[in-house]
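**Q** 3D model of this:
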Amino acid sequence: MSGGVVKADEGPLALFGTSADPPTRGHQVLLEGLVQSYPEVATWASDNPLKQHGASLEQRSALLGQLVAAIGNPRLSHRQELSSPWAISTLQRAAAAWPGRELVFVVGSDLAPQIPSWKQVEAVLDRCVLAIAPRAGWPLQPGCLEQLEGLGGRVVILGLQVPASASSALRQNPDPSQIPASLLPLLLEHNLYGLGDPSLTRHSTSHSTSP
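**A** This next block holds a predicted model:
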């Protein structure tokens, strides 16, 4: 979707950036949960400066956009123009596009320990509410919340439980059952993440159900 200035009286805006490398059923569960919790949710694919990616940013953005389209909720938009390796840059862009809105920056519990090392972390925490989504298998580490609050963070724990499916594991051991069904045709077409074997994909989809 294209950018543009949005009115300031429409409630908090949840922002969820992800490497989407590839998007998993965990991403789908999180996005579907966010639209039940916030009046508007924006998501985008980004490069993580701490990772090597299995597909180009353009390809990952297309996959995430397809997932957003499949979810089909008008409160959820794919806003690739927010993409940046740095949270501070994303928040600056969001503040310009949605002036006056409360910004809620969403991260998984697996990333929470990394936040104190982020670029301009105190400025990041000053510009948003930090919402942590619990991921199965990644409990919050002792003292993590206190450290973030000590840096000025306003932290909330989302009442969601995101499955343990991880993009990194899928890159090493392709498992179509952990991929949203709406993405399988694109992955097959472009032979991404080792999922280009039609027999593998057909076997998985024949046994999968909607999350």
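**Q** hey, let's count contacts and neighbours off CA atoms from now on
**A** Noted.
**Q** Strands of the protein, residue ranges please.
**A** Assigned by DSSP state E, the strands in the chain fall at 13-18, 40-45, 76-78, 103-108, 129-133, 154-157.
**Q** what angle separates the fifth one from strand 13-18?
**A** For the pair strand 129-133 and strand 13-18, the angle between their directions (axes from the mean of the first three to the mean of the last three CA atoms, to 10 degrees) equals 50 degrees.
**Q** Helices along the chain, start to end?
**A** Under the criterion DSSP state H, the chain carries helices at the ranges 25-37, 57-71, 87-97, 121-127, 144-150, 167-172, 184-190, 198-207.
**Q** The first one: which residues count as buried?
**A** Within helix 25-37, the residues that qualify as buried are 25-35, counting by 16 or more other CA atoms under 10 Å.
**Q** and that helix, how far from the chain's centre?
**A** 9 Å (CA atoms, centre = their mean, to the nearest Å).
**Q** From the buried residues of helix 25-37, pick the one nearest residue 122.
**A** Taking CA to CA as the measure, residue 122 lies nearest residue 34 of these, at 24.7 Å.
**Q** Is the closest one in contact with residue 14, as I believe?
**A** Yes - in this structure residue 34 lies within contact range of residue 14 using CA atoms under 8 Å: 7.4 Å.
**Q** Give the residues shared as contacts by the two.
**A** residue 41 (CA atoms under 8 Å, 6 or more residues apart in numbering).
**Q** Distance check, residue 147 against residue 197.
**A** 46 Å (CA to CA, to the nearest Å).
**Q** what does residue 178 give?
**A** 16 Å.
**Q** These two: who's more crowded?
**A** Higher neighbour count among residue 178 and residue 197: residue 178, with 19 against 12, using other CA atoms under 10 Å.
**Q** Now do stretch 66-83: distance to the chain's middle.
**A** So, by CA atoms, centre = their mean, the centroid of stretch 66-83 is 11 Å from its chain's centroid.
**Q** can you list the residues that contact that stretch?
**A** Contacts for stretch 66-83 (CA under 8 Å, 6+ apart): 1-3, 17, 23, 28, 31-32, 35, 39-47, 61, 64-65, 90-91, 93-94, 180, 182-183.
**Q** Which parts of it count as buried, going by neighbours?
**A** Quick answer for stretch 66-83 (16+ other CA under 10 Å): 66-68, 76-83.
**Q** Following up with a second sequence; could you model it the same way so I can compare the two?
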Amino acid sequence: MTATIALLGTSADPPTLGHQALLEGLLNHFQRVATWASDNPMKRHDACLELRSELLQALVMAIDNPRVSIDQTLSSPYTITTLERAARLWPDDELCFVVGSDLATQIPHWKQSELWLKRCRLGVVPRKGWPLEPEYLDRLRHLGAQITILPLQIPETASSSIRKTSAADQIPKPLWPLLLEHNLYGLQDAPF
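**A** The predicted model follows:
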């Protein structure tokens, strides 16, 4: 039996209410959602990968749905490697690699994008402030992408806002114990 699995890698630096809404929203469109924390070669990370993975795990546990899981073995700075690992884990399943519209313009510059785009579906979630321009989508299709626009309502949150301004209201409550224990992102007290 073929299942459709959403693959969502994220820097999770830290996970936000947007990440939570995205994971929960993907459950309405896919039979299974696999997520992981990864190092993005185009970003600088404030917390180490191990801590970011712990934060994401806390979020997945709070969502408490057996169809969403964290699979840290998928983590790689390169999507091609992640997809090779996912294909070995789920050889009979259709895979959909999910990104926000903010990343859609970057994909043509990712390592071997013309190869990995042909190995999966590309799920694009619109983000406020990052419109889906037809020329970007056409460029991805030219590289071989089969694109699905996912109609999800994601709150306007960003990990970078938390890192820059300690925007505590954007952090899911289940993450606070870990954030405070490890003194991350300049956060001193939980806002509740």
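**Q** returning to what we had before: could I get the buried residues of helix 25-37 of structure 1 in TSV, plus columns for distance to residue 118 of structure 1?
**A** Putting these into TSV (distance: CA to CA, whole Å) gives the following:
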residue	distance to residue 118 of structure 1
25	27
26	24
27	22
28	26
29	26
30	23
31	23
32	27
33	26
34	24
35	27
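**Q** Can you pick out the most distant pair from these?
**A** Maximum distance among those (CA to CA): 15.7 Å, for 25 and 35.
**Q** quick one: the aligned partner of residue 181 of structure 1 in structure 2 from residue 48 of structure 2, how far?
**A** By TM-score structural alignment, residue 181 of structure 1 lines up with residue 173 in structure 2. Distance, residue 173 of structure 2 to residue 48 of structure 2, using CA to CA: 21 Å.
**Q** And the two? Which one has more around it.
**A** More crowded of residue 173 of structure 2 and residue 48, by other CA under 10 Å: residue 173, with 17 against 11.
**Q** measure that one to residue 179 of structure 2 for me?
**A** Relative to residue 179 of structure 2, and taking CA to CA, residue 173 of structure 2 is found at 10 Å.
**Q** what range in structure 1 does stretch 79-97 of structure 2 sit on?
**A** Alignment of stretch 79-97 of structure 2 against structure 1: residues 87-105, by TM-score structural alignment.
**Q** What residues sit buried inside the matching stretch?
**A** The neighbour-count check on stretch 87-105 of structure 1 (16+ other CA under 10 Å) flags 87-91, 93-95, 97-98, 101-105 as buried.
**Q** again with stretch 193-202 of structure 1
**A** By 16+ other CA under 10 Å, the buried positions in stretch 193-202 of structure 1 come out as 193-196, 200-201.
**Q** can you check stretch 142-152 of structure 2 too?
**A** 143-147, 150, 152.
**Q** Residue 109 of structure 1: what's it in contact with?
**A** For residue 109 of structure 1, the contact set (CA under 8 Å, 6+ apart) comprises 132-135, 138-140.
**Q** re earlier: any chance of the helices of structure 1 in CSV, plus distance to residue 115 of structure 1?
**A** Output for those, formatted as CSV (distance: least, CA to CA, whole Å):
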stretch, distance to residue 115 of structure 1
helix 25-37, 19
helix 57-71, 22
helix 87-97, 10
helix 121-127, 7
helix 144-150, 8
helix 167-172, 19
helix 184-190, 31
helix 198-207, 36
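**Q** Ok, which of these comes nearest residue 9 of structure 1?
**A** That would be helix 87-97 among those, by CA to CA, at 13.4 Å.
**Q** post-alignment, that closest one versus structure 2, mean distance?
**A** Comparison of helix 87-97 of structure 1 with structure 2 after fitting gives an average deviation of 0.2 Å (mean CA distance after the TM-score superposition for structure 1).
**Q** Could you name the helices and strands sitting against that helix?
**A** strand 103-108, helix 121-127 (3 or more CA pairs under 8 Å, 6 or more residues apart in numbering; DSSP states H and E).
**Q** Tell me which of these sits nearest to residue 168 of structure 1.
**A** strand 103-108 (14.3 Å).
**Q** Average offset of the closest one relative to structure 2?
**A** Once fitted to structure 2, strand 103-108 of structure 1 is off its aligned match by 0.3 Å on average (mean CA distance after the TM-score superposition for structure 1).
**Q** tell me how far that strand is from the chain's mean position?
**A** 9 Å.
**Q** what is the orientation angle of it with strand 40-45?
**A** Inter-element angle recorded for strand 103-108 of structure 1 and strand 40-45: 50 degrees (by the same axes, to 10 degrees).
**Q** Identify the residues contacting residue 98 of structure 2.
**A** With CA under 8 Å, 6+ apart, residue 98 of structure 2 has these contacts: 6-9, 122-125.
**Q** How about residue 24 of structure 1?
**A** Counted by CA under 8 Å, 6+ apart, residue 24 of structure 1 has contacts 165-167, 178-180.
**Q** Then residue 153 of structure 2?
**A** Per CA under 8 Å, 6+ apart, neighbours of residue 153 of structure 2: 21, 25.
**Q** so what corresponds to it in structure 1?
**A** Matched across to structure 1, residue 153 of structure 2 falls on residue 161, judged by TM-score structural alignment.
**Q** Next one: that match from residue 22 of structure 1, what distance?
**A** Remark: distance between residue 161 of structure 1 and residue 22 of structure 1 (CA to CA) = 20 Å.
**Q** end to end, how far does stretch 21-38 of structure 2 reach?
**A** End residues of stretch 21-38 of structure 2 are separated by 19 Å (CA to CA).
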